[in-house]
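# Sequence plus the predicted model coming up.
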Amino acid sequence: MDTNDAIDIFAALAQSTRQEAFRLLVAHEPEGLPAGEIARLLVVPHNTMSSHLAVLARAGLVRSERRSRSIIYRADLEAIRETVQFLVQDCCGGRPDVCQPLLDSLQPCCVPPATGEST
């Protein structure tokens, strides 16, 4: 990733509806959501949502796939991983302990609950 790619990603996410749409798609990984459902859940007109999804797609944050008559959108989690890696690639000046809190904060979302724990 280069600086221009990162700028495109941040510009795409610098608008509240696009940020909400992206976060919604992250929450619905790996199935994704149809464009109409994204618009309905965010209470945004379909044509407006299409424009926002196009911006996210051009920035490389979402992918789309036609399924029958619907277009299903999915968050590109690899793009987010690359963005975070770009931001912290020179982190800590050779001291991993400095970056450990950041790494720890990314873990809870992906760690399944232990067997027998209630949610």
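Done, it's in.

# make it CA atoms for all contacts and neighbour counts henceforth
OK.

# show me where this protein has helices.
Using DSSP state H, the helices of the chain run over 3-13, 16-27, 35-42, 46-58, 77-88, 96-106.

# how about those helices, which one is nearest residue 66?
Closest of the helices of the chain to residue 66 is helix 35-42, at 10.5 Å (criterion: Cα to Cα).

# Taking their axis directions, that closest one and helix 46-58 sit at what angle?
Orientation check (axes from the mean of the first three to the mean of the last three Cα atoms, to 10 degrees): helix 35-42 against helix 46-58 gives 110 degrees.

# next up, a second structure to put side by side with the first:
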Amino acid sequence: MDAEIVIRALAALAQEHRLAAYRLLVQAGPEGMAAGALSETLGVPASSMSFHLSQLANARLVQQQRQSRSIIYSADFAAMNALMAYMTENCCGGVPCTADTGCTPAAASPSSARKDVA
């Protein structure tokens, strides 16, 4: 993955509303969510949400598709997986991760999960 694309993706995610929107889109799966539903769920004005979704699309993290009068956004899972692979490609010095190394993502426990991010 090109470093410029990685920097653009990380910069897009480094904002509270965009990160929350992206996490919602990941949860929604391939079906995605309408821009209006994202705006309503996050309590962000529609014009602001449009700007944030545009930033995520420019970073190649989300895809958009028109369905009648709505624009449906969905996470680009291939881009997300490529970003995660880039971030962890040197984990453990190239040696396969084990339970002892801590490289394998663990499910967030209720006490460690942030409640302020959707």
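Good, I have the coordinates. Computed from a predicted model, the values in this text were never measured in an experiment.

# What's the TM-score once they're superposed?
Scored against TM-score structural alignment, normalised by the length of the second structure, the superposed chains reach a TM-score of 0.82; 107 aligned residues with a Cα RMSD of 1.9 Å.

# Could you point out which of the helices of the first structure sits nearest residue 71 of the first structure?
helix 35-42 (6.1 Å).

# Check how far the closest one sits from its aligned residues in the second structure, on average.
Taken against the second structure, helix 35-42 of the first structure registers an average deviation of 0.4 Å after superposition, with mean Cα distance after the TM-score superposition for the first structure.

# Work out the gap between that helix and the centre of the chain.
16 Å (Cα atoms, centre = their mean, to the nearest Å).

# and it, which residues are buried?
Residues of helix 35-42 of the first structure classed as buried: 35, 36, 38, 39 (neighbour count, 16 or more other Cα atoms under 10 Å).

# check contacts around the first one.
For residue 35 of the first structure, the contact set (Cα atoms under 8 Å, 6 or more residues apart in numbering) comprises 46, 49, 50, 70, 71, 72, 73.

# mind checking how far it is from residue 98 of the first structure?
Separation of residue 35 of the first structure from residue 98 of the first structure (Cα to Cα, to the nearest Å): 41 Å.

# got it, and residue 32 of the first structure?
Counting by Cα to Cα - residue 32 of the first structure and residue 98 of the first structure are separated by 35 Å.

# Settle it for me: which of the two has more neighbours?
More crowded of residue 32 of the first structure and residue 98, by other Cα atoms under 10 Å: residue 32, with 21 against 12.

# you'd agree that one is up against residue 24?
No - at 9.0 Å, residue 32 of the first structure does not count as touching residue 24 under the criterion of Cα atoms under 8 Å.

# Once you drop chain neighbours, what's closest to residue 21 of the first structure?
Leaving aside its chain neighbours, residue 21 of the first structure sits nearest to residue 38 (6.8 Å; criterion: Cα to Cα, 6 or more residues apart in numbering).

# Tell me who's in contact with that neighbour.
21, 24, 49.

# Please report how far the residue nearest the centre of the second structure lies from residue 84 of the second structure.
The centre of the second structure sits closest to residue 22, judged by Cα atoms, centre = their mean, with a distance of 3.8 Å. Distance from residue 22 of the second structure to residue 84 of the second structure, counting by Cα to Cα: 14 Å.
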